[in-house]
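Undergrad: Got a sequence here, can you model it:
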Amino acid sequence: MTQTPSLAPSNPLIPGFHPDPSVCKVGDDYYLACSSFEYLPGIPVFHSRDLAAWSLIGHVADREGQLDVCDTPTLGGAWAPTLRHHGGRFYCVVTDAHGRGSLIFTAEDPQGPWSNGTVMQGVSGIDPDIAWDEEGTCYITYSGLLLHDGDAPPTHLGIQQVRMDPRTGRALEEPRSLWSGTGLMFPEAPHLYKIDETWYLLIAEGGTERGHAVSIARSTRPEGPFEGCPANPVLSARSTDRPIQNTGHADLVQRPDGSWLMVMLGMRPRGTTRAFSPMGRETFVTSLHWEDGWPVVAPVELTPPGPEVRERDDFDDECLEPRWLGVRRLPASVASLTERSGWLRLHAGEAKAGMDDLRPAFVGRRQQHERAAFSALLDVSGGTGGISLRIDEQHHYDIEAGHGVIRARARVGSLTQTWEQPHPGDVAVLRISTEKPPADGLENLAADMVRLSVRSGTAGDSGEAWTTLALLDGRYVSAETTASFTGRSVGLYAAEGTVDADWFAYEGHDAQR
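TA: Now for the predicted structure:
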């Protein structure tokens, strides 16, 4: 089982907050799914033919009720999917944290439609994996983390496993404890494989922060007993100067040439102390080879930045593109492309608190480059709204128009600050951009600075002056400050009445290390 390692594709493999990747190979095609937490549509599914270029082809949860995230607290929702193919059918098992529980979704086509989701019975924990032996017995292996309501801390039972009837979601036995790593905290994210004649159990441990690590064990049977690799953890960036930190929560996949890759989550911390990661946990990849029946994993390398990306949505289609997201509800519940031809109309409805609302009237997309600019032309004759850069309802930077005023707002925890200037008329071009911090002073601790601006004209895309209302420290909308499992999303919102957007533009490029 010894191969020469191949070069890994570029990193990040899927930029922007796309954590907890799971990948499977079906013929010549590869499919990858990620966590989505409180955002809908949920559980994005990507496709590739070469494991390097990936395209978003849909979502597992694109209908009301598949995930119960309507009132889920921040950090809840869709956690850690495992994507597999068996018997001509695709399976996605996932935890709907603080919602429906552990779920089994199925589909004939990974683009969908996916089933409504079967609730697992007899599985108390998170991060489920699904695997089958040669006899067709289905195994659900999961992290025995018990989430409690109120202030009670979670209870951890280590890595657990049951035989499962995947049609009914009913466990066929009491859970048994498997190998739970080297003793680091939070053993989680198990994936079970049979490679040649050996069963491997891959897990994450050490927590999803800087101590995150990947460890592996093996057995002759899917239910163990498992023997840990002497070199565990086989991957970790902790206490190193590597540009990609928090590497863990991994999955294995074989390339067409027989070599192997490992996909995992990681973070790009920036600033003088390398303490702040604006885009949160992203999907990365590295190569591995096998020695004496154990994987030897290469360090995760950051690829030099690619060319600048420029994208623009003129809202001329009948449906929003799949990359558009809503918070705890589907974008179509607050947005319409048909009420005003060529425009996106947002209805504030009951979301009177703007971006502070648990379910804001927001339609956004992930920030996927370290230096990015998001701009839009808005007609606010029917209400008030603008552009928001969001981590969660308590951490966001907004710029909005309405009632003759342009207003910039920073919400950081319990603190809010605003800046205003008059703006006659009902049309405004607003922009949020992320920029390199100053080279000296306290600001260089930041990963970036966030500029909130309004343009003096509306006719063209360039040549007119921008007026800055606020230049803000990006540390306060980064994953570490907010203690978030997600990253930044940026998009359009309505705080009152209706707001129309003629276009939304995105420009982005990554910073040199």
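Undergrad: From now on I want contacts and neighbour counts done on CA atoms only, so please keep to that.
TA: OK.
Undergrad: which SS class is the residue sitting furthest away from the middle of the chain?
TA: The centre of the chain is farthest from one residue, Pro424, which by CA atoms, centre = their mean lies 38.9 Å away. Three-state assignment for Pro424 (DSSP: H, G, I helix; E, B strand; the rest coil): coil.
Undergrad: That one contacts Val405, doesn't it?
TA: Yes: applying CA atoms under 8 Å, one finds Pro424 in contact with Val405, separated by 7.4 Å.
Undergrad: ok, and the closest non-adjacent residue to the residue farthest from the centre of the chain?
TA: Sequence neighbours aside, Gly404 is the residue nearest to Pro424 in space, at 5.0 Å (criterion: CA to CA, 6 or more residues apart in numbering).
Undergrad: Alongside the first, I'd like the structure of this one:
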Amino acid sequence: MVSSICTLAQSTTLVNPILTGFYPDPSVAKVGSDYYLINSTFSYFPGLPVFHSKDLKNWKQIGNVISRPSQMNFMGHRMTRGLFAPAISYHNGTYYVTCTLIDKGGNFVVTANDPAGPWSDPVWLPEVKGIDPSLYFDDTKAYIVYNSDAPENKPLYSGHRTVRMYEFDPVNLKVVGEEKILINGGVDISKKPVWIEAPHFIKKGEWYFLYAAEGGTSVNHSEVVFRSKSIWGPFIPYEHNPILTQKDLPADRKHPITSAGHAQFVEGPDGKMYAIFLAVRPYEDNYYNTGRETFIAPVEWKDGWPVINPDSKEIKYTYKTNYKEIKQKNALPQSGNFQYTLSFEKELDPALIFFRTCDSSSFSLSKTNGLTLKLKPETCMELGNPAFIGKRQQHINSSAEIALDFSAKSDNEKAGLIIFQDEKHFYYLCKSKDKGNDVIQLFKSNPESNNMNLLTQVLLAAGAEKMQLRIDSEGKNYSFRYALKPNKWVLLKDNVDAKFLSTHVAGGFIGCVFGMYATSSGIETSNSASFKYLRYAGNDPMFK
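TA: All right, here's what the predicted structure looks like:
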């Protein structure tokens, strides 16, 4: 795979998060001078985006691991289920991704000769019972290590888990021999550690280092490390664990970063070690809508142990390095403040996502109309594949805007812009009809009734088909606007509760997504809606 790149100055300032927005559970592999990074996507499709970089700062999405409905779909899965915690590795010309399809599949491996794809159909691993599988290639053998149940499936306390391992055959893609428990509970089982997960290996000298997340993927999240001279153990924990956490820092610190963990080490272009991990940026207390994001920090070896972010307990928003920055052409920006416009003339950007699968017959692209979505009876409150194409909310303060061309034929037909957290938590700004009259409406989902409540609407003159719709996120609030003439914005409603869409309220593991969404609300129709563009801008204070 050849990437178009250009070399800049002899130093690089890494900006956190390196992937803003809902990009959790990162895993990274270095192949020569190239870096490839993947993330969890749960029940969004395509699944598991693949990013490429030369400098650990500038990332370009080059494909998706799960890109064909024939590989896998997530129909019937809640949006926060689906694909959990992938891991990418490389060995002898082949790329491997291991992952968990939670609830309805288990663990699997896929392979590719090119990380941009295509990737193979999944090979299921029924012996690997648990989550977060990761492959490790030693000198002559391969291993698969993962989070699993307590010994004999008899937990001593809630959250009691183990790290287990099999030898792995990378040619026939199957486990070899017997499973062994490497870690029981965590660093100190007498203290009842919870959710030892996302394990990875690194070897330095004669030592095998097994490092993993502990504490659960919220404010108590951390990263811990063990070592042994045999890959089969016994593993001894570092006496100064955890090697990364934000849980003990003052809650009132400026622009806090929290919930850090789920790390993987990688050698940088300068030969030094770095950790790529997930964390979050709350706008107030533990409220955040942008999901778990991908961060980076330096690693130093202290007394024979790796320590993440050694100079400061607090994760920094910038780290300076002494190697070249290499920016990739035609890549959407991913870190800091940025803006972009997606048009829909020839193909969809690989960052755009659907619910659960891709129905290519339900949309079309053209220079004249942009993206045309056929209205479907399915709604976003169900577990199917409604007419929806979305892009992540990547900033605390952001705006998403669409140009819509749509004429509703009945009160059931709606098209517009949605800000979506899950099936029970969203706001929908749309064009529709009310008793035969054209209207712009704003709905809020009702988690109790599995329906929508109308917050407000405005009556339109007959024949008003073309308009712009915009949603602004402003920390704990959203505001909703429309324009019947280009960029002549009219406020429909402001100070709408954003906490309702936060992970803290909704639960689960995903972040908010702005989506172009059209539905006929259970009624069959031949109608469609056209979206000329999707425009996004983010403006967070920590990046200024």
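Undergrad: TM-score of the superposition?
TA: After superposition, the two chains reach a TM-score (TM-score structural alignment, normalised by the length of structure 1) of 0.89; 481 aligned residues with a CA RMSD of 2.3 Å.
Undergrad: Pull the number of nearby residues for the residue nearest to Pro424 of structure 1.
TA: Applying the criterion other CA atoms under 10 Å, we find 16 residues in the vicinity of Gly404 of structure 1.
Undergrad: show me what contacts it?
TA: Pro422, His423, Pro424, Gly425, Asp426 (CA atoms under 8 Å, 6 or more residues apart in numbering).
Undergrad: what's the distance between the fourth one and Leu378 of structure 1?
TA: So the one you mean is Gly425 of structure 1. Computed with CA to CA, to the nearest Å, the distance linking Gly425 of structure 1 and Leu378 of structure 1 is 11 Å.
Undergrad: swap in the last one?
TA: According to CA to CA, Asp426 of structure 1 stands 8 Å off from Leu378 of structure 1.
Undergrad: between those two, what contacts are shared?
TA: If you check Asp426 of structure 1 and Leu378 against CA under 8 Å, 6+ apart, no residue is contacted by both.
Undergrad: Who has more neighbours out of those two?
TA: Using other CA under 10 Å as the criterion, Asp426 of structure 1 and Leu378 rank with Leu378 on top: 29 against 17.
Undergrad: What segments of structure 2 are helices?
TA: Read by DSSP state H, structure 2 holds these helices, from start to end of the chain: 503-506.
Undergrad: Now do the end-to-end distance for stretch 16-31 of structure 2.
TA: Distance between the two ends of stretch 16-31 of structure 2: 23 Å, counting by CA to CA.
Undergrad: Structure 1: matching residues for that one?
TA: Residue correspondence for stretch 16-31 of structure 2 in structure 1, counting by TM-score structural alignment: residues 11-26.
Undergrad: go on, stretch 217-230 of structure 2?
TA: Following TM-score structural alignment, the aligned partner range for stretch 217-230 of structure 2 in structure 1 is 208-221.
Undergrad: what residues does that stretch touch?
TA: Here stretch 208-221 of structure 1 makes contact (CA under 8 Å, 6+ apart) with 179, 181-182, 197-207, 224-229, 232-239, 245-250.
Undergrad: Just the ones of the residues you listed in strands?
TA: In this view, the contacts of stretch 208-221 of structure 1 that belong to strands under DSSP state E are 198-205, 227-228, 235-236, 245-250.
Undergrad: by contact count, what packs against the longest strand belonging to structure 1?
TA: Scanning structure 1 for the longest strand, with DSSP E as the assignment, gives strand 489-509. Judged by 3 or more CA pairs under 8 Å, 6 or more residues apart in numbering; DSSP states H and E, strand 489-509 of structure 1 is in contact with strand 309-313, strand 344-347, strand 361-366, strand 371-379, strand 383-392.
Undergrad: Tell me who's in contact with the residue mapped onto Ser362 of structure 2 from structure 1.
TA: The alignment partner of Ser362 of structure 2 in structure 1, by TM-score structural alignment, is Val334. Contact analysis of Val334 of structure 1 by CA under 8 Å, 6+ apart lists Leu346, His347, Ala348, Gly349, Ala361, Phe362.
Undergrad: switch to 7 Å and redo it
TA: Neighbouring residues of Val334 of structure 1 by CA atoms under 7 Å, 6 or more residues apart in numbering: Leu346, His347, Ala361.
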